[in-house]
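*Asks:* just need the structure, nothing else, for what follows:
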Amino acid sequence: MTNFFQNIEPLRFDPGRTGTAFRHYNPDEVVMGKRMEEHLRFAVAYWHSFAWPGGDLFGGQTFERPWFGDTMELARLKADVAFEMFDLLGVPYFCWHDADIRPEGTTFAESRRNFEEIIDYFPAKMERHKTKLLWGTANLFSHRRFMSGAATNPDPDVFAWSAATVKLCMDATHKLDGENYVLWGGREGYETLLNTDLKRERQQAGRFLQMAVEYKYKIGFRGAILVEPKPQEPSKHQYDFDVATVYGFLREFGLEDEVQMNIEQGHAILAGHSFEHELALASSLGLFGSIDMNRNDYQSGWDTDQFPNNVPEVALAYYEVLKAGGFTTGGTNFDAKLRRQSLDPEDLIAAHAGAMDVCARGFKAAAAMLQDGTLEAMRDERYAGWNAASSKALLSSDLEAIAALVEADGIDPRPRSGRQEISENVVNRFV
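*Replies:* Okay, here's the model as predicted:
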């Protein structure tokens, strides 16, 4: 045991407690026939929780953590503290990038050895602490070698380095029985078209993703391959802008049946969408996989990665998750970080506990809305006209025939209310 979280007890469901506790998240509460823990499948993000030093665009490190440093001893200490936190929170999953869990070596081979040593350190901890891997991924954006992208880089040596890194991380994810593997193109985009061959870069990105899918089958990895959309930042334009853009990309390279999506609330907002829009679209395209549950500060206009605290927003998101059938291999990953003034170990626990409560409240509201059925009934009523055989025939007809029909039958449409405010009032009954 380390002493980082000393005097902090494991959290429990205790609505009457004055200190840090779960007031809404009861992992054993049964909702729609399943335990809440099995529905929500919470995961802690290794990078923000244990690797982020508290800097921002205008200031450096504010956090002082005993495991910060570039030695294997400190990497093991970081793992020790991480699994202690997983126990305190009672989360069933965690997620990592390779760079989160090992120090950078002076060569690829040294970085690989460091990484594999920590991967070998994890299994005993995962067994003892009953925490599983939701997904692994590669950090192909932080190091200066990735300043012009990874798969899309104009330098083929960077493409090769990136491919080798993804192989390493996929091997590790497979070894740890991870349930998904995520590819997030943190710098797979451009800052100016003046020096960018857009077609070439898209082709490189497409082939890179095809290689990852091919390797999944080669090693027998049974989890899902996920892509995480993001519109911009740090690049001016990312090739994985939003769900619709990624779908077109997957279709272009024949991957629409092989890859699903990990959708982040903050990225959805940056793309000009709502979180529920991106979830609904991914579900309608058969690509819904997993979520990163975080939010942005709507005043700042950039990706602040804050823990969720808005129950109505979360409820609408989980409503779409439930309509999609819920999670299979995916889950709710807190890709969120403390504010740089929140220095204490207790802050780290309280942030996750509060987020888990917000998700639980939102999820139960979403389940109640779905079981109530009013919203679905109103939607069905709005499109009821399309149930008639004559209406369905319109879609297999042509413009000339339809024009003749309109004149012959004297069709004269009268607008009908979309009842938006009534729908919003229905939501407000539950949140």
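
*Asks:* CA only for contacts and neighbour counts going forward, please
*Replies:* Fine.

*Asks:* can you pull out the helices in the stretch 151-300 of the chain?
*Replies:* 156-175, 198-219, 243-252, 265-270, 275-284 (DSSP state H, counting those that start in this stretch).

*Asks:* so can I have JSON lines of these showing distance to residue 344 and mean neighbour count?
*Replies:* Listed next are the helices of the stretch 151-300 of the chain as JSON lines, based on distance: least, Cα to Cα, whole Å; neighbours: other Cα atoms under 10 Å:
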{"stretch": "helix 156-175", "distance to residue 344": "31", "mean neighbour count": "19"}
{"stretch": "helix 198-219", "distance to residue 344": "39", "mean neighbour count": "16"}
{"stretch": "helix 243-252", "distance to residue 344": "37", "mean neighbour count": "18"}
{"stretch": "helix 265-270", "distance to residue 344": "25", "mean neighbour count": "24"}
{"stretch": "helix 275-284", "distance to residue 344": "31", "mean neighbour count": "21"}
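
*Asks:* let's have these in CSV, adding distance to residue 349.
*Replies:* Shown next, in CSV, are those (distance: least, Cα to Cα, whole Å):
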stretch, distance to residue 349
helix 156-175, 26
helix 198-219, 35
helix 243-252, 32
helix 265-270, 21
helix 275-284, 25
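
*Asks:* ok, residue 237 - contacts?
*Replies:* Applying Cα atoms under 8 Å, 6 or more residues apart in numbering, we find residue 237 in contact with 189, 190, 191, 231.

*Asks:* which residues does residue 406 contact?
*Replies:* Here residue 406 is in contact with no residue (Cα under 8 Å, 6+ apart).

*Asks:* give me the next element, helix or strand, following whichever helix or strand it is part of.
*Replies:* Assigned by DSSP states H and E, residue 406 belongs to helix 399-409. Of the helices and strands lying after helix 399-409 in sequence (DSSP H and E), the nearest is helix 420-430.

*Asks:* the structure of the following sequence is requested for comparison with the preceding one:
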Amino acid sequence: MPSGFFEGIEPIRFEGADSKNPLAFRHYNPDEIVMGKRMEDHLRFAVAWWHSFAWEGGDPFGGPTFERPWHPQDDMGRARIKADIAFEMFEILGQPYFCWHDADIRPERGNFADNLRTLEEITDYIGEKMQVSGTKLLWGTANMFSHRRWMAGASTNPDPDVFAFAAATVKSCLDATHKLGGENYVLWGGREGYETLLNTDMKTELDHMGRFLNMVVEYKHKIGFQGTILVEPKPQEPSKHQYDYDAATCIGFLRKYGLENEVKLNLEQGHAILAGHSFEHEIAVAAAEGMLGSIDMNRNDYQSGWDTDQFPNNTPEVALAYYYILNAGGFTTGGTNFDAKIRRQSIDSKDLIAAHVGGMDICARGLKAAAAMIDDGGLQAAISDRYSGWKTPEALAMLNSDLDDIAAQVLAKAINPTPRSGRQEILESYVNMFV
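*Replies:* Model (predicted):
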């Protein structure tokens, strides 16, 4: 039966660009065909269980502001209420997927045996609701950063008992993800880093982290999990320096430990900004190396130096993100997870729905703009023209030559290059034509 939490809120419908209704889609029409595929199948939206249901509205300077029927989140009865309301929201939004950490869906019991028991119990309950609703699991993961046991890391912890607890926890979460038909499994190293080098053996920690991830991949194959294993880059917060700093760092790590063909990246807009990059940069880096897996869609407050996890509202940023995703072939097992939370002053259930509606619309606008840019071909034509000199036989032969021969050619032909404009401002204006 409906809980009453979303009382008066009907399923969200597509009303078109002229609608003024904050609880209607203006741009997201799941059945609209974009580049030969339904919009829903391109975007593969997912609700983040943690920000939407587990977060209570606190911040470093103040406690919870939300009063929800499942608070406090300390017993299985309220965990079921939280699941009931989550699936009501999925139905209202027409969301095809959701994502969770274990600590979001079950209460923390302080020991592994009880955490395992409650995880199995709640995932059985969630599985029943999935069968009725048709909503699927995009990915599951383990929260190995909130509890005090993780204060010095999980796989990188100096205490082998914590490493063991982490391994058992990931096994349980991968089992649960497999049981629920999850399409990916994510490892986010929230505290896999260091506060000071004065007490850190970095080589040992990195080696342990590499072995841990290899264990996860080995177990994936052992149980027949067909989903993708993903790691999520983040440069800082809470650790001073985290080992999964950005996409390039993660790719180097995966190659070092022989995982480049087994693991892909789950990239977040907010984390890209903290690393000093744009979101499209991180996507392009991962795509260039064949390691683009999935994305967390949010944004940061550009006046803040930390990860604010706000819903996306910048169409040009989102359009460029999807431009590089589409150019890489689009998502396979990945999708668009809203790792975003409403502000702590937005206390009504309507705010939770409206935030997702707005985010889904921005993504739809960005996707259509990206598809239009690809169809027009202007950006690709500009890049092809800029690198056209490398298409000549002489230029290609130079790559197989040596410095002596190249220097001799420069002297013989009196080569004296004339710089060509990169036309950045023209291309920036070009992008704005589509957004």
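
*Asks:* picking that back up, still touching in structure 2? Go through the contacts of residue 237 of structure 1.
*Replies:* Contacts conserved in structure 2 for these, counting by both residues aligned by TM-score structural alignment, their matches' Cα atoms under 8 Å: 189, 190, 191, 231.

*Asks:* in strands, which of the residues you listed appear?
*Replies:* Per DSSP state E, strands hold the following members of these: 189, 190.

*Asks:* so which of the kept ones among the contacts of residue 237 of structure 1 wins on neighbours?
*Replies:* Ranked by neighbour count (other Cα atoms under 10 Å), those have residue 189 at the top, with 29 neighbours.

*Asks:* map that residue across to structure 2 for me.
*Replies:* When structure 2 is aligned by TM-score structural alignment, the residue opposite residue 189 of structure 1 is residue 193.

*Asks:* thought that match was touching residue 243?
*Replies:* Yes. In this structure, residue 193 of structure 2 is within contact of residue 243 by Cα atoms under 8 Å, at 5.2 Å.

*Asks:* which neighbours do these two share?
*Replies:* Between them, residue 193 of structure 2 and residue 243 share no contacting residue, judged by Cα under 8 Å, 6+ apart.

*Asks:* thinking again about what came up before, among the helices of the stretch 151-300 of structure 1, which comes closest to residue 362 of structure 1?
*Replies:* helix 275-284 (12.7 Å; Cα to Cα).

*Asks:* returning to what we had before: the contacts of residue 237 of structure 1: which two are farthest apart?
*Replies:* Within the contacts of residue 237 of structure 1, 191 and 231 form the most distant pair, 12.3 Å apart (Cα to Cα).

*Asks:* which part of structure 1 matches the longest helix along structure 2?
*Replies:* The residue-count maximum for a helix in structure 2 (DSSP state H) belongs to helix 349-376. Using TM-score structural alignment, helix 349-376 of structure 2 corresponds to residues 345-372 of structure 1.

*Asks:* can you check stretch 399-410 of structure 2 too?
*Replies:* Under TM-score structural alignment, the match for stretch 399-410 of structure 2 is residues 395-406.

*Asks:* stretch 292-306 of structure 2 now?
*Replies:* With TM-score structural alignment as the criterion, stretch 292-306 of structure 2 aligns to 288-302.

*Asks:* check the mean deviation of the match of helix 349-376 of structure 2 from structure 2.
*Replies:* Stretch 345-372 of structure 1, aligned to structure 2 and superposed, deviates on average by 0.4 Å (mean Cα distance after the TM-score superposition for structure 1).

*Asks:* quick check: buried residues in that stretch?
*Replies:* Buried residues in stretch 345-372 of structure 1, counting neighbours by 16 or more other Cα atoms under 10 Å, are found at 348-370.

*Asks:* quick revisit: for the longest helix of structure 2, packing partners?
*Replies:* In terms of contacts (3 or more Cα pairs under 8 Å, 6 or more residues apart in numbering; DSSP states H and E), helix 349-376 of structure 2 is packed against helix 39-43, helix 76-93, helix 315-327.

*Asks:* the same query, at a cut-off of 10 Å, please.
*Replies:* With contacts taken as 3 or more Cα pairs under 10 Å, 6 or more residues apart in numbering; DSSP states H and E, helix 349-376 of structure 2 sits against strand 33-34, helix 39-43, strand 45-48, helix 76-93, helix 315-327, strand 336-338, helix 378-386, helix 424-432.

*Asks:* export those to JSON lines and append columns for mean neighbour count and distance to residue 110 of structure 2.
*Replies:* Converted to JSON lines, these look like this (neighbours: other Cα atoms under 10 Å; distance: least, Cα to Cα, whole Å):
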{"stretch": "strand 33-34", "mean neighbour count": "14", "distance to residue 110 of structure 2": "48"}
{"stretch": "helix 39-43", "mean neighbour count": "21", "distance to residue 110 of structure 2": "37"}
{"stretch": "strand 45-48", "mean neighbour count": "25", "distance to residue 110 of structure 2": "24"}
{"stretch": "helix 76-93", "mean neighbour count": "19", "distance to residue 110 of structure 2": "15"}
{"stretch": "helix 315-327", "mean neighbour count": "22", "distance to residue 110 of structure 2": "40"}
{"stretch": "strand 336-338", "mean neighbour count": "25", "distance to residue 110 of structure 2": "29"}
{"stretch": "helix 378-386", "mean neighbour count": "13", "distance to residue 110 of structure 2": "54"}
{"stretch": "helix 424-432", "mean neighbour count": "12", "distance to residue 110 of structure 2": "51"}
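
*Asks:* generate JSON lines for these, with distance to residue 120 of structure 2 as supplementary columns.
*Replies:* Below are those laid out as JSON lines (distance: least, Cα to Cα, whole Å):
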{"stretch": "strand 33-34", "distance to residue 120 of structure 2": "39"}
{"stretch": "helix 39-43", "distance to residue 120 of structure 2": "30"}
{"stretch": "strand 45-48", "distance to residue 120 of structure 2": "20"}
{"stretch": "helix 76-93", "distance to residue 120 of structure 2": "11"}
{"stretch": "helix 315-327", "distance to residue 120 of structure 2": "35"}
{"stretch": "strand 336-338", "distance to residue 120 of structure 2": "24"}
{"stretch": "helix 378-386", "distance to residue 120 of structure 2": "49"}
{"stretch": "helix 424-432", "distance to residue 120 of structure 2": "48"}
